[in-house]
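Novice: Sequence and predicted structure, then a few things I'm wondering about:
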Amino acid sequence: MIVPVESRTDVRVFVDLPWSLYRQAPGWTPPHRSSDLRFHDPARGPFFTFGTAQSFLSRDGRRIRGRITAHVNHAYNTHHGTSVGGFGFLDAEPEESVVRPLVDAAEDWLRRQGCSDVWGPMEFCLYDRVGLQIEGFERPLPMSAAHHPPGLLAILEAAGYTKKSDATVFSIPAPQAPPPFVKSVVDRCRIPGIKVRFYRPRRLADEARVIREIADRAFSGNWLYFPFPPALMQFHAEEMATLAGPANVVFAEVGGNPVGAIVVIPDLGPLLRATSGRLIPWGLPEFFRQRRAPRELLVVVIAVVPEYHTLGVAAHLIDAMVRTGIQRHARRVCTTWVDEGNFPMVNAFRRFGGTVYARYRVLEKSLAPETQV
């Protein structure tokens, strides 16, 4: 039976379900439970300031067998002039009798909202976890990556979904010095007036605004892009304040104008796995240790405004970041998802020695009623 999530108790059941589904899965990294509870709370979650959503549970008596969220990102649709809906947080026993009713419930809700198409899975928007895992099931994932059982793709394809785009999570050996090709680009591309500076924690609001402005210009051509809403920026700024020190964020400026930024934070995946997603209180000592000397790192953003894409700004950012030494204790650096159409980033990560660690697929389907012949 499919039931809507309506009460606070329902939200807690919804958030806690992956623990019962994936506890034994070698690739699953638990999310930070407190953050997930906030994310799904309409009164506190940033998405609900610019979108609407309805979550559903699959109940079999007292047993919960699956979950899904249907959502409409009004900011995205307004920006692009579309009527697209999404589904996400699809975690379920990989059986058609469980997954199909969940997907049907999400589609029905989206039709009632006036949506003509559905994309998914994506956890609300571009700036969250995006895609259905299709490779890398046996590897422990970074904290930014979603885990799905292998059988879901076939079930969704049988329900009429087709590929829209693939994305890759790369794993890169942590460099102990700027790679030769980066140094070569930095030496060759002398940009008049370029200045590299580090994040200023005491000016968090200003620094977050700069990142937002750079990202809005850098990602405007991405098919999932929409202007960064203030509430979402505030949410991620608070996360950055918790995880990032001055060396974790590097800005490039030309003539005092920001033209690029890179954000690399500690990947708390190992700690989340060790604490089962509950950092407080027992995980706090290790959290502070990993923030000072992380064993794994996560590239959250590399963004360069379009007019400087081919002028070596990214190399300047990477060179400055590596020279800080934040990676000296790290074994590896992982990326968040990199869209297959982002050829410059795909090629750059491969030149760094990056290998495919996991792969994800965004699916699409028309919600228009089928015409009878």
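Specialist: Sure thing, it's come through.

Novice: switch to C-alpha atoms for all contacts and neighbour counts from now on
Specialist: Noted.

Novice: Surely residue 54 forms part of a strand?
Specialist: Yes: assessed by DSSP: H, G, I helix; E, B strand; the rest coil, residue 54 belongs to a strand.

Novice: just checking, it touches residue 7?
Specialist: No: counting by C-alpha atoms under 8 Å, residue 54 stays clear of residue 7, with 11.8 Å between them.

Novice: between those two, which one's more packed in?
Specialist: The residue with more neighbours, out of residue 54 and residue 7, is residue 54; 18 against 9, by other C-alpha atoms under 10 Å.

Novice: List the contacts of the more buried one.
Specialist: Listed by C-alpha atoms under 8 Å, 6 or more residues apart in numbering, the contact partners of residue 54 are 4-5, 69-71, 106, 109.

Novice: swap the cut-off to 6 Å and go again
Specialist: Neighbour list for residue 54: 69-70 [criterion: C-alpha atoms under 6 Å, 6 or more residues apart in numbering].

Novice: what about the strands in the stretch 201-350 of the chain?
Specialist: In the stretch 201-350 of the chain, the strands defined using DSSP state E, counting those that start in this stretch lie at 249-254, 257-266, 296-304, 332-335, 338-339.

Novice: Those: which one's closest to residue 225?
Specialist: Smallest distance to residue 225 across the strands of the stretch 201-350 of the chain (C-alpha to C-alpha): 12.1 Å, for strand 338-339.

Novice: The closest one packs against which elements?
Specialist: Packing partners of strand 338-339 (3 or more C-alpha pairs under 6 Å, 6 or more residues apart in numbering; DSSP states H and E): strand 162-173.

Novice: now the strand it packs on against strand 296-304, angle please.
Specialist: 120 degrees (axes from the mean of the first three to the mean of the last three C-alpha atoms, to 10 degrees).

Novice: this is the other structure I want to compare:
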Amino acid sequence: MRVSSSSRPAPSGRAPAAEPVRGRRRLREFVELPYTLHGRDPCFVPPLRGDCRRLLDRRRNPFFAYGDVELFTVRRGGRVAGRVAAVDNPRHNDVHGARDGFFGQFACADDPSVARELLDAAGRWLRGRGLRTMLGPVNFTTNEECGVLVDGFGTPPSVMMPYNPAYYPGLLESCGLAKAKDLWAWEGGHGAPGERLARIARHAERSHQLTVRSLDPGDFHADMMRVKHVFDRAWQGNWGFTPMTDAEFTAVAGRLRAVMEPGLVQLAEVAGEPVAVALALPDLNQALPAARGRLTRFGLPIGLVRLSLAARRIDRVRGVLFGVVPHLSGRGIETALFARGQEAVRAAGYDGGMEHGWTLEDNSAVNRYLESAGCTHSKTYRIYGRDL
């Protein structure tokens, strides 16, 4: 994925101010920065600090079994003003025949000089590993949070989607980064399926002898591996997609299990073979602010109690996965799955809206389908890049 840019910043001629993160205190500062910068933004949803530390933990994050990361911060006036992670993902490069590096975990004050020092430091580290292009933000693969919000400000993000203030795109562009790919979020499609969709769904189920069922909690691991079977095939060949390792997928499934409702996971099978999946999650971001970034405080589960009480008011969902294996795509199975998913969302009582995505801006088949189902393009997230 080569990205050309004619506006790369010239070297400043002075020693870089970005510092590698070393030691617990510096790591704590790295984790805390988004709360400090954006804590008063009404659209900022404070993530759980434990989740942030897990992502960076080389012992707990399966990404580090094959990839590597270097963290950097920049200080102004003795305080951290920006942070970034330089990410080397060899699996991505093996799959795509590329020499791409990534940056992620980007958080920055509205100061172009800080952003430039961060991204130059990340670029030098990646270039030293023989990589030619820097793309991001990606944390640390496209299967996790990625992209910078460039359109659709004014509402908080849905669960597992990033958020940033409106000045971030300008910061990145001031550092010579240019658009590599846009990712779209969609709103709608949570009402009762129309008669046309219902008719197509019934025909697909009959003609393919299709069975659509919910996730079986008693067979959770096996069903989630069926989800992975579809995921690896349906997204194969998509821009930026690299299949998760079994360890990565198991770790993600374990995190999702705490918030997942089995009825919101629909598996479509033909003769017992999984061929399509639709996975939606309750929008935990509606409740997360109540925890204030921590499940425990002073050894007491104060945040957990607050989160549990706030979770009772969740009325939205996010459609995280929706895909069909390639050889059955376009044969009505998508419609059958979508209709069943709508029914499941309504049956579960979520009537406050539904976000779908993200989808690639140039995935015309999926985007046309969502439009035909009554969804509207609501937010745009951008992956930036520049040559190293």
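Specialist: That came through fine. Predicted model only: the values in this text are computed from it and were never measured.

Novice: Overlay them and tell me the TM-score.
Specialist: Superposed pair, TM-score by TM-score structural alignment, normalised by the length of the first structure: 0.92. Supporting alignment: 366 aligned residues with a C-alpha RMSD of 2.0 Å.

Novice: just to revisit the earlier point, got the strands of the stretch 201-350 of the first structure as TSV, with distance to residue 16 of the first structure and mean neighbour count columns?
Specialist: Shown next, in TSV, are those (distance: least, C-alpha to C-alpha, whole Å; neighbours: other C-alpha atoms under 10 Å):
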stretch	distance to residue 16 of the first structure	mean neighbour count
strand 249-254	32	21
strand 257-266	24	23
strand 296-304	25	22
strand 332-335	26	23
strand 338-339	28	18
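
Novice: JSON lines please, covering the ones you listed and showing distance to residue 118 of the first structure.
Specialist: Shown next, in JSON lines, are the strands of the stretch 201-350 of the first structure (distance: least, C-alpha to C-alpha, whole Å):
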{"stretch": "strand 249-254", "distance to residue 118 of the first structure": "35"}
{"stretch": "strand 257-266", "distance to residue 118 of the first structure": "31"}
{"stretch": "strand 296-304", "distance to residue 118 of the first structure": "26"}
{"stretch": "strand 332-335", "distance to residue 118 of the first structure": "26"}
{"stretch": "strand 338-339", "distance to residue 118 of the first structure": "19"}
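
Novice: Any idea which of the ones you listed gets closest to residue 349 of the first structure?
Specialist: Here strand 332-335 is closest among the strands of the stretch 201-350 of the first structure (C-alpha to C-alpha), at 8.8 Å.

Novice: Distance from the chain centre to that closest one, please.
Specialist: Remark: strand 332-335 of the first structure is offset 14 Å from the chain centroid, using C-alpha atoms, centre = their mean, to the nearest Å.

Novice: Stretch 218-232 of the first structure now?
Specialist: Using C-alpha atoms, centre = their mean, the offset of stretch 218-232 of the first structure from its chain centre is 13 Å.

Novice: That stretch corresponds to what range in the second structure?
Specialist: The alignment of stretch 218-232 of the first structure onto the second structure (TM-score structural alignment) covers residues 234-248.

Novice: Which parts of that stretch count as buried, going by neighbours?
Specialist: For stretch 234-248 of the second structure, a neighbour-count test (16 or more other C-alpha atoms under 10 Å) marks 234-236, 240-244, 248 as buried.

Novice: Next: stretch 78-93 of the first structure.
Specialist: 83-93.

Novice: so who does residue 5 of the first structure touch?
Specialist: By C-alpha under 6 Å, 6+ apart, the contact set of residue 5 of the first structure is 55-56.

Novice: What lines up with it in the second structure?
Specialist: Using TM-score structural alignment, the partner of residue 5 of the first structure in the second structure is residue 21.

Novice: cool, and residue 347 of the first structure?
Specialist: Under the alignment (TM-score structural alignment), residue 347 of the first structure pairs with residue 368 in the second structure.

Novice: next one: residue 193 of the first structure
Specialist: Checking TM-score structural alignment: residue 193 of the first structure goes with residue 209.

Novice: Report the separation between the alignment partner in the second structure of residue 300 of the first structure and residue 310 of the second structure.
Specialist: Under the alignment (TM-score structural alignment), residue 300 of the first structure pairs with residue 320 of the second structure. To residue 310 of the second structure, residue 320 of the second structure is 22 Å away according to C-alpha to C-alpha, to the nearest Å.

Novice: and if you look at residue 193 of the second structure?
Specialist: The gap separating residue 193 of the second structure from residue 310 of the second structure is 30 Å, by C-alpha to C-alpha.

Novice: Those two: which has the busier surroundings?
Specialist: Neighbours were counted for residue 193 of the second structure and for residue 310 using other C-alpha under 10 Å; residue 193 has more, 20 against 17.

Novice: Perfect, I'm done here.
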